[in-house]
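In: my questions concern the predicted model and sequence given below.
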Amino acid sequence: MKNQRGVAISGLLLWGFVIVLIALLGMKVAPEYMDYFKILKSVKSISAGASDQTVPQIRAAFDKYADVNYLKTINGSDLDISKEGNAVVIAFSYEKRIPLFYNVSLLIDFHGSSSGN
């Protein structure tokens, strides 16, 4: 009698279900991380040239970046702007709730700063 090799249909269905769940989770979470990295890039580019600007000018510059990059998550008034030495540090934090299914959702806390901390 020969030994059988291969995958049983139950194993195939189980692994297919797991792969589909991971793919769906990735499709829901990936856009939020892309928005986070767009915000971080905008904040870093604004802080690089903001040594002589006032706080309202920095907030207005971020709002312009947000309009161009279609960022609706935060706006200029949500930024924490401070000065460390001669450098302007722009920090932000926000929460994003991603509905997964029925009454289950995923909550992600995003924090970022132009100083890299």
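Out: Everything's here; your move.
In: can we go C-alpha only for contacts and neighbour counts from here?
Out: OK.
In: next structured bit after the longest strand along the chain?
Out: Longest strand in the chain, counting residues (DSSP state E): strand 87-101. Using DSSP states H and E, the helix or strand that directly follows strand 87-101 along the chain is strand 104-113.
In: packing partners for that following strand?
Out: When contacts are defined as 3 or more Cα pairs under 8 Å, 6 or more residues apart in numbering; DSSP states H and E, strand 104-113 packs onto helix 9-48, strand 87-101.
In: rewinding a little: how far off centre is the longest strand of the chain?
Out: 7 Å (Cα atoms, centre = their mean, to the nearest Å).
In: contacts for it next, please.
Out: 25, 28-29, 32, 43-44, 47-48, 50-51, 74, 78-83, 105-115 (Cα atoms under 8 Å, 6 or more residues apart in numbering).
In: let's go with 6 Å and repeat that
Out: 47, 79-83, 105-115 (Cα atoms under 6 Å, 6 or more residues apart in numbering).
In: what do you get for stretch 61-69?
Out: So stretch 61-69 is contacted by 75-76 (Cα under 6 Å, 6+ apart).
In: and here's the other structure:
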Amino acid sequence: MRPFPKHQSGLTFISLLLLLLVIGFFATVTIKCLPLYLNQMKVSRSLHAIAEDAELSSSDAVTIREHLHRRWLIDSVDGLRPEDVKVRRSAAARSLVYAYEARTSLFYNIDVVIRFSGDVPIRLPSIE
């Protein structure tokens, strides 16, 4: 007959509950924050497409914002308006600059706030 071990190993019920609680918390945060990051990806993709468009490289800010507005209507972008995108001019080039906060409710009265910003250089007009 084998003697009983002096120390048991493995998860107890309480440690299993704590592990599931931690996993559940991080799953909730991921599920709530994922749409914000997907929206940011649409914003970034649209701005890069506008900045690389050869026809818009020498356009004014109003025309660029109109094209951006059309793209964002198609892509269903939330949280940022075309008016919030600034066209910054420097001596060497122009760029599209944006900064915004995305907010979502985690649970009850706790919110998650994520700040996004970017600076996308506009392609220089080609000389033909």
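Out: Yep, that arrived. Model, not experiment: these values are computed from the prediction.
In: and of the helices and strands packed on strand 104-113 of structure 1, who's closest to K2 of structure 1?
Out: Closest approach to K2 of structure 1 among those (Cα to Cα): helix 9-48, 19.6 Å.
In: what stretch of structure 2 does the closest one fall on?
Out: Under TM-score structural alignment, helix 9-48 of structure 1 corresponds to residues 13-52 of structure 2.
In: likewise for stretch 70-81 of structure 1?
Out: Under TM-score structural alignment, the match for stretch 70-81 of structure 1 is residues 76-87.
In: from one end of the matching stretch to the other, what's the distance?
Out: End-to-end distance of stretch 76-87 of structure 2: 22 Å, with Cα to Cα, to the nearest Å as the criterion.
In: before we move on, the earlier item: are any of the contacts of strand 87-101 of structure 1 buried, and if so which?
Out: 47, 79, 81, 112-114 (16 or more other Cα atoms under 10 Å).
In: distance to V20 of structure 1 added to these, as TSV?
Out: Converted to TSV, these look like this (distance: Cα to Cα, whole Å):
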residue	distance to V20 of structure 1
S47	41
L79	37
I81	42
G112	31
S113	35
S114	36
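In: who's in contact with the aligned partner of D111 of structure 2 in structure 1?
Out: Residue pairing (TM-score structural alignment): D111 of structure 2 is matched to S105 of structure 1. When contacts are counted by Cα under 6 Å, 6+ apart, S105 of structure 1 touches 98-99.
In: give me whichever of the helices and strands packed on strand 104-113 of structure 1 is most buried.
Out: Across those, the average number of neighbours (mean count of other Cα atoms under 10 Å) peaks for strand 87-101, which reaches a mean of 16.
In: mean deviation of that strand from structure 2?
Out: Mean deviation of strand 87-101 of structure 1 from its aligned counterpart in structure 2 after superposition (mean Cα distance after the TM-score superposition for structure 1): 1.4 Å.
In: now that strand against helix 9-48, angle please.
Out: Put simply, strand 87-101 of structure 1 runs at 160 degrees to helix 9-48, going by axes from the mean of the first three to the mean of the last three Cα atoms, to 10 degrees.
In: would you mind measuring from the residue nearest to L40 of structure 1 when sequence neighbours are not counted to N103 of structure 1?
Out: Excluding the flanking residues, the one nearest L40 of structure 1 by Cα to Cα, 6 or more residues apart in numbering is G112, at 6.4 Å. G112 of structure 1 is 29 Å from N103 of structure 1, where distance means Cα to Cα.
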